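Enquirer: only geometry, no sequence info:
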């Protein structure tokens, strides 16, 4: 087997962790929109300063609830603004994020939360809360469950009112590069899903080198990414963290059925996904063009795009 390697373009800080990203963005790019959220049907930009404040508010609530450094905290939700917010909040509390696919059965939820030893969990909906409640008696370590759509973030805000910024800064600095950042459970193995422990260094090395290698695609204040992949999968997490490291604006789509419409509304300069997703987007757009009597124009545009892509790949 032949092996190829390239020198690293990004040096991982030995004493740093992923919370450094949001703190650095607020210090160096305070007014830059690093993320956007959908409110009332419209995209609303969130600056680096505002995002850091929201992350700290949620982290204070977790700390006040008794989440300790190194604790595992489950996160079960579709891909949405709050997922990214809570991911950084969990790290800012010194804890480790344990993603759970939002389509998981109660038995799968019980296995992941139980095997990881999660002491708390944030879910998205009533259905998710019900799934956990049905197996709660088999999760002795689980002390808290908050629900995004049930005002859980507001509850965390109230809980953390007496926690100081200094406490969050201390907790956020607890983990070092080689400490666990997340435990991702994969179904790609035989038997029950296995928990893959990924460190802060893993994400720094992967995302830092992606950003540096492809810097023209990650220009701060100019570029943007629309994320629709499940964040319980590691690829989705990479697509979440890399834009934050750049930083460029990140948008999230909870339902892939809305992707085509959101591409037009958000207008990202970059999207990352798997081939099957792009096939669905293409087929949907082509069917709509044909229904509107614009099928020939669409096909010519597609042919032009393919020819342009091939030209970019040629030596000349």
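Expert: Nice, thanks for sending it over. It should be emphasised that the depicted structure is a prediction, and the values quoted were computed from it without experimental measurement.

Enquirer: use CA for all of it now, contacts and neighbours both
Expert: OK.

Enquirer: Please list all residues in contact with the residue nearest in space to the middle of the chain.
Expert: Most central in the chain under C-alpha atoms, centre = their mean is residue 240, positioned 4.1 Å from the mean C-alpha point. Counting by C-alpha atoms under 8 Å, 6 or more residues apart in numbering, residue 240 touches 84, 227, 250.

Enquirer: quick one: it is in a helix?
Expert: Yes - with DSSP: H, G, I helix; E, B strand; the rest coil as the criterion, residue 240 is part of a helix.

Enquirer: separation between it and residue 88?
Expert: Counting by C-alpha to C-alpha, to the nearest Å, the gap from residue 240 to residue 88 is 11 Å.

Enquirer: A helix includes residue 306, no?
Expert: Yes - inclusion of residue 306 in a helix is indicated when three-state DSSP is applied.

Enquirer: quick one: buried residues of stretch 28-40?
Expert: 29, 30, 32, 33, 34, 35, 36, 37 (16 or more other C-alpha atoms under 10 Å).

Enquirer: can you list contacts of it?
Expert: With C-alpha under 8 Å, 6+ apart as the test, stretch 28-40 has contacts from 43-49, 51, 81, 220-221, 243-244, 247-252.

Enquirer: Please repeat the previous calculation with a cut-off of 10 Å.
Expert: Residues outside stretch 28-40 that contact it (C-alpha atoms under 10 Å, 6 or more residues apart in numbering) are 22-26, 42-52, 80-82, 84-85, 220-221, 224-226, 240, 243-253, 266.

Enquirer: about what we covered before: neighbour-wise, which one of the contacts of residue 240 leads?
Expert: Within the contacts of residue 240, most neighbours by other C-alpha atoms under 10 Å means residue 250, with 28 neighbours.

Enquirer: try this one side by side with the last:
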């Protein structure tokens, strides 16, 4: 085994619960803006909510919860998108010592029933009438459930009115008895196979990585003298989203909420709130890149964008060599090219993010080195971090001034990482979970002498940077005995603008194959640019051939990063995407590989039976020109 642990010790131990930081900030700096809430009259206008206003809302709601019988240790589920009320409810619940049970709003009826029953929830906060009906249809099997509160029906006002008779001191006294090791959240794993399990996370566990990040990296979220601004749009039902919320509240950052994950909503929110720091997942960053490219191509300047993107990657790679002591940095010609594209391209790309973002963090899954270099090259350095639900979020971060793209950085102070002989990553530290509720056997299976077996595979390079190579259970073994980690191939496939999703298969098969879905928006744009001649049958046949050749180019590009025995030799383009509704994705958007392989067993068999090398790919065509437009985000 090989160990890695940074020398700096963890910060001072927590003395209370997560709600304490809000009360302390309100007492110390009552006028500090902490939340940004959209104006009812104009969604593009954000109204700032100060620390004392936020605290008072939390106290008023907490009094209503107490009046309804919510007690310390009670579990209350929140089944809603990322919105202002989610934050107020969670802090009100923590203030009275209750435990929050986040549920993805996209969860099925059976998933909702399982979580509410398994956690023994006494109440659930839902967003709309549809969610009320979902919960209502399973109430008969939930003897502990006493309350269903609907946000869109004005339940916050109702609860506030119900608790008016209680004094502030009632909430304050309950908050003060919350211990750091009390359970704050029961977060359910995505359940890529089998039932989801509830991870008990303590107040200390959730606060620990946040406080460490604030202490070491907090000064990077905004220019000196300015307050950091963050748009929260990732689900608070995932530990990454919860971590963002805690980081903002504990770090004194201004946080706005965007509940809709549509292209238009995100674009509008970013442009109006103008965050100084961006938190995202690789799929969002991949989508950004593809939409930059598509917008350029639609304006006739695709070739210009691709040259600018290549220069950005070269420039970032040269900067990386310089900061790691491996080179002199960008040469004069490269600096001149980069300066030209800064004026003509890069600043417009940054304007799509609001114009103020200079740094970002990616989490949830590894970010490709190619994409990381692109964003650094256009002026937005993306830290790629690593964490799990069982670790209360972040485990690693890029060391400032020594960032290395293609890795997830080094462990946070106080965390230890060990890579086992079989490549599995083991971790331990103050943010480890308290166990799976009601399943001691499963807890003991992953906790080995204080070390958590993550199920992830990775390696440490000579400078002790951690790289994630895949999931242990996802490894494919071909009939020839070759072991293949699918993640890297899938990641590279998704970099092609036409490819939306990719699943690499090949267990007990003669070679590696792939199931591919296409990006519908880019596919429409691509088809419009073909300008094929002839009658309908001829055009369709030519289009199908051109599409296959384009996908073959994407496969060839992915194969260039692996050996021949690991390369994709056959592929099939599927007509429908993988999503939560058809059971192919978890609520956190991870692939349910077993379900995908089972559902598409016929297509996989046919793909291998019809195995052929196909015709050689045609050279790509590049349209020229790109109109001078700032609107280069999602279209």
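Expert: Received the coordinates, thanks. Because the structure is a prediction, the values reported are computed rather than measured.

Enquirer: Overlay the chains and give the TM-score.
Expert: The TM-score (TM-score structural alignment, normalised by the length of the first structure) is 0.93; 315 aligned residues with a C-alpha RMSD of 1.9 Å.

Enquirer: Using TSV, lay out the buried residues of stretch 28-40 of the first structure together with distance to residue 100 of the first structure and secondary structure.
Expert: Listed next are these as TSV, based on distance: C-alpha to C-alpha, whole Å; DSSP: H, G, I helix; E, B strand; the rest coil:
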residue	distance to residue 100 of the first structure	secondary structure
29	32	coil
30	32	coil
32	31	coil
33	28	strand
34	25	strand
35	23	strand
36	23	strand
37	22	strand
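
Enquirer: Specify which member of those is nearest to residue 165 of the first structure.
Expert: residue 30 (17.7 Å; C-alpha to C-alpha).

Enquirer: Can you show me the helices along the stretch 51-200 of the first structure?
Expert: 81-92, 106-116, 126-133, 152-159, 165-172, 200-213 (DSSP state H, counting those that start in this stretch).

Enquirer: Just the buried positions in the longest one, please.
Expert: Within helix 200-213 of the first structure, the residues that qualify as buried are 200, 201, 202, 203, 204, 205, 206, 207, 208, 209, 210, 211, counting by 16+ other C-alpha under 10 Å.

Enquirer: how close does the aligned residue in the second structure for the fifth one get to residue 185 of the second structure?
Expert: In the superposition onto the second structure, residue 204 of the first structure corresponds to residue 207 when matched by TM-score structural alignment. When distances are taken as C-alpha to C-alpha, residue 207 of the second structure and residue 185 of the second structure turn out to be 12 Å apart.

Enquirer: One more: residue 312 of the second structure?
Expert: According to C-alpha to C-alpha, residue 312 of the second structure and residue 185 of the second structure sit 41 Å apart.

Enquirer: Please apply the same query to residue 146 of the second structure.
Expert: 19 Å.

Enquirer: List the residues that contact residue 121 of the first structure.
Expert: By C-alpha under 10 Å, 6+ apart, the contact list for residue 121 of the first structure reads 72-76, 97-100, 113, 129, 132, 142-147.

Enquirer: so what corresponds to it in the second structure?
Expert: Per TM-score structural alignment, residue 121 of the first structure is aligned with residue 124.

Enquirer: ditto for residue 265 of the first structure
Expert: With TM-score structural alignment as the criterion, residue 265 of the first structure matches residue 272.

Enquirer: Doesn't its match belong to a strand?
Expert: No - with three-state DSSP as the criterion, residue 272 of the second structure is assigned helix and is not in a strand.

Enquirer: wait, residue 273 of the second structure sits on residue 228?
Expert: No - counting by C-alpha atoms under 10 Å, residue 273 of the second structure does not reach residue 228; the two are 11.5 Å apart.

Enquirer: shared neighbours, those two?
Expert: Joint contacts of residue 273 of the second structure and residue 228 (C-alpha under 10 Å, 6+ apart) are 254, 255.

Enquirer: Between those two, tell me which one has more neighbours.
Expert: residue 273 (24 against 21).

Enquirer: Map residue 30 of the second structure across to the first structure for me.
Expert: By TM-score structural alignment, residue 30 of the second structure lines up with residue 30 in the first structure.

Enquirer: again, but for residue 67 of the second structure
Expert: Using TM-score structural alignment, the equivalent of residue 67 of the second structure in the first structure is residue 64.

Enquirer: Need the single longest helix in the second structure, by residues.
Expert: Identified as the longest helix of the second structure according to DSSP state H is helix 536-559.

Enquirer: what about stretch 144-162 of the second structure, how long is it end to end?
Expert: Span of stretch 144-162 of the second structure from end to end, C-alpha to C-alpha: 22 Å.

Enquirer: okay, it sits on what stretch of the first structure?
Expert: By TM-score structural alignment, stretch 144-162 of the second structure lines up with residues 141-159 in the first structure.

Enquirer: got it, and stretch 536-553 of the second structure?
Expert: Using TM-score structural alignment, stretch 536-553 of the second structure pairs with nothing in the first structure.

Enquirer: Next, the buried residues of that stretch.
Expert: Neighbour-count burial for stretch 536-553 of the second structure flags 542, 543, 546, 547, 548, 549, 550, 551, 552, 553 (criterion: 16+ other C-alpha under 10 Å).

Enquirer: same deal with stretch 191-201 of the first structure?
Expert: 193, 194, 195, 198, 199, 200, 201.
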